[in-house]
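> below is the sequence, then the predicted model.
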Amino acid sequence: MDERQFGPWRKSTRSGGADNCVEVATGPDRQIGVRDSKNADGGILVFTPGEWAAFVEGVRNGEFDL
């Protein structure tokens, strides 16, 4: 997937402006791109809207809490 198809890239306001977090952007067909802010040219992970929604729901429900 061509990274130029995604944008604008956003990161959490909780990151405090640091470069040690992930960024997300919307791309073609509402796909969600995720990349490492420290390595913006290092590639992206791409998720469908359904996959992203399931992930966000899991985070909200504490599914990934340690």
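Received the coordinates, thanks. Being a predicted model, the structure only gives us computed values, none of them experimental. Numbering: from 1, shown residues only.
> from here on, just use CA atoms for contacts and neighbour counts.
OK.
> so which elements touch the helix or strand in which V46 is found?
Using DSSP states H and E, the element containing V46 is strand 45-47. Packed against strand 45-47 by the contact rule (3 or more Cα pairs under 8 Å, 6 or more residues apart in numbering; DSSP states H and E) you find strand 32-36.
> another one to put next to it:
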Amino acid sequence: MNIITERLLLAYAILVGRLEDREERGASMTEYAILVAVMAGIVLALVTLLGGKISSFISGINITT
């Protein structure tokens, strides 16, 4: 086998490997939606649990100069 054929087969194998890996890489839109929903749930739970403390803290701030 000559060097040119060998290099072409190697380049083809690398290209096919990269195309196969591309399907498995990265997060899908569904995964991002689940992540956003979990984060929103955490924020909602924190606001519910700490709502009174946050409200009293904000009420205690004097904004007049």
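Here it is on my side, so go on. On a predicted model such as this, the values are computed, not experimentally measured, just so you know.
> could I get the TM-score for this pair?
Superposed pair, TM-score by TM-score structural alignment, normalised by the length of structure 2: 0.25. Supporting alignment: 26 aligned residues with a Cα RMSD of 3.4 Å.
> next SSE after the strand holding V46 of structure 1?
That would be, after strand 45-47 of structure 1 and using DSSP H and E, helix 49-60.
> and the angle for that next one with strand 32-36?
Using axes from the mean of the first three to the mean of the last three Cα atoms, to 10 degrees, the direction of helix 49-60 of structure 1 lies 60 degrees away from that of strand 32-36.
> if we can go back for a sec, who's in contact with the strand holding V46 of structure 1?
Contact with strand 45-47 of structure 1 is made by 31-35, as judged by Cα atoms under 8 Å, 6 or more residues apart in numbering.
> next, the buried residues of it.
By 16 or more other Cα atoms under 10 Å, the buried positions in strand 45-47 of structure 1 come out as 46-47.
> and which of the contacts of strand 45-47 of structure 1 is nearest E57 of structure 1?
I32 (15.0 Å; Cα to Cα).
> number of residues surrounding that closest one?
Using other Cα atoms under 10 Å, I32 of structure 1 has 22 neighbouring residues.
> residue nearest the centroid of structure 2?
Residue closest to the average C-alpha location in structure 2 (Cα atoms, centre = their mean): Y32, at 5.8 Å.
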